[in-house]
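missing the sequence, but the structure's below:
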């Protein structure tokens, strides 16, 4: 999808808009060993009062796809409340809500749906995106399952890809 003109309502999210490539990315959990991965993260405007969201991850050694996520990031009229709607290739979809403060966005799951055969039933998610003083995007995802308390699952750092003219 080609980025479109930004809708007025998403201007508070302008710092997040674009395509981001991981500099470092790790997946971890109390029930697994830490693994490196690579990721392309996109928050793009379609000219609507929301951003299209996608996340594609792959194994850095053999480039095999790992986790895929697609969805939408919405913002309220006051520009401080957000909702992230996602669908994942592991058979999970979420509705997450949170807050936007300056160059930081935090969401917590409000609803999580699973396919009958999803590997690990997730009961809670918490995400935090933050733009640092080097214009790098940091991202932390915490996850809770039926057997494991809310724990860090992903830690990533991204740099923005240059826009093609």
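Arrived safely, thanks for sending. Just so it is clear, the structure is predicted and the values come from calculations on it, not from any experiment.

from here on, contacts and neighbour counts on C-alpha atoms
Fine.

Assign a three-state SS to the closest residue to residue 98 other than its chain neighbours, would you?
Once flanking residues are discounted, residue 98 sits nearest to residue 107: 4.0 Å by Cα to Cα, 6 or more residues apart in numbering. On the three-state scheme (DSSP: H, G, I helix; E, B strand; the rest coil), residue 107 is labelled strand.

There's contact between residue 107 and residue 124 in this structure, I believe.
No - at 10.7 Å, residue 107 and residue 124 do not qualify as touching, with contact defined as Cα atoms under 8 Å.

What segments of the protein are helices?
Counting by DSSP state H, the chain has no helices to list.

Tell me which stretches of it form strands.
Applying DSSP state E to the chain gives strands spanning 18-29, 32-36, 38-45, 50-58, 65-75, 81-88, 92-101, 104-114, 122-131, 137-145, 151-160.

quick one, what contacts the most centrally placed residue in the chain?
With distances taken as Cα atoms, centre = their mean, residue 55 lies nearest the centre of the chain, 6.6 Å away. Residue 55 sits next to 39-42, 67-70 when contact means Cα atoms under 8 Å, 6 or more residues apart in numbering.

Included below, for side-by-side comparison, is a second structure:
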């Protein structure tokens, strides 16, 4: 959970990302990958701020049948001053850290990683690149994540549509 600063105004630099703010939830996530069995998952994401020139990000997913925790991510979203260029810095509980960059256009955010770090004892295959897209339409926020590994070209991996809660 992100800590809110009561009365903190949204920093002018991140106002183009204001449409992401809030807590979003879904139990309709679909995962697939050529090396995995297709799966369904639930997830809650939150974008928040404390008045600084970035948004805080957290994502927590769970197995739909047994409700056991799955993937976790935390990070920050920043905008290069005077542009629509965005940086997304993410740490994952599976031992990956990534820096993605891209653009925000209206209510769409698209990023591609240029740096992926991993634990020396991480499970193969090695993730080499991640692409992420958030798109909002009304009260629905959709996220699509694609991934490239040492064995598989860039392929869609996760797709989920959240409702604001």
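Nice, thanks for sending it over. No experiment lies behind these values; they were computed from the predicted model shown.

How about the contacts made by the counterpart of residue 160 of structure 1 in structure 2?
Under the alignment by TM-score structural alignment, residue 160 of structure 1 pairs with residue 164 in structure 2. Shown in contact with residue 164 of structure 2 (Cα under 8 Å, 6+ apart): 22-25, 139-141.

returning to that earlier point: for the strands of structure 1, state which one has the densest average packing.
Comparing these on average neighbours per residue, with mean count of other Cα atoms under 10 Å, the densest one is strand 38-45 at a mean of 22.

Tell me the residues of structure 2 aligned with it.
Going by TM-score structural alignment: strand 38-45 of structure 1 matches residues 42-49.

chain center to the matching stretch: distance?
9 Å (Cα atoms, centre = their mean, to the nearest Å).

so who does residue 33 of structure 2 touch?
Contacts of residue 33 of structure 2 (Cα under 8 Å, 6+ apart): 155-157.

give me that answer again for 7 Å
residue 157 (Cα atoms under 7 Å, 6 or more residues apart in numbering).

Next: the one 10 residues further on.
The contact partners of residue 43 of structure 2, by Cα under 7 Å, 6+ apart, come to 25-27, 59-62.

from these, which two are the most distant?
27 and 59 (13.2 Å; Cα to Cα).

so what corresponds to residue 20 of structure 1 in structure 2?
So, by TM-score structural alignment, residue 20 of structure 1 is matched to residue 24.

So that match is in contact with residue 46, correct?
Yes - between residue 24 of structure 2 and residue 46 there is a contact under Cα atoms under 7 Å: 6.1 Å.

how about residue 135 of structure 1, what's its partner in structure 2?
Checking TM-score structural alignment: residue 135 of structure 1 goes with residue 139.

what does residue 5 of structure 1 give?
Using TM-score structural alignment, residue 5 of structure 1 pairs with residue 9 in structure 2.

Let me know how buried its match is, in neighbour terms.
Residue crowding around residue 9 of structure 2 was assessed by other Cα atoms under 10 Å; the count is 11.

do residue 103 of structure 1 as well
15.

ok, now residue 8 of structure 1?
There are 12 residues near residue 8 of structure 1, going by other Cα under 10 Å.
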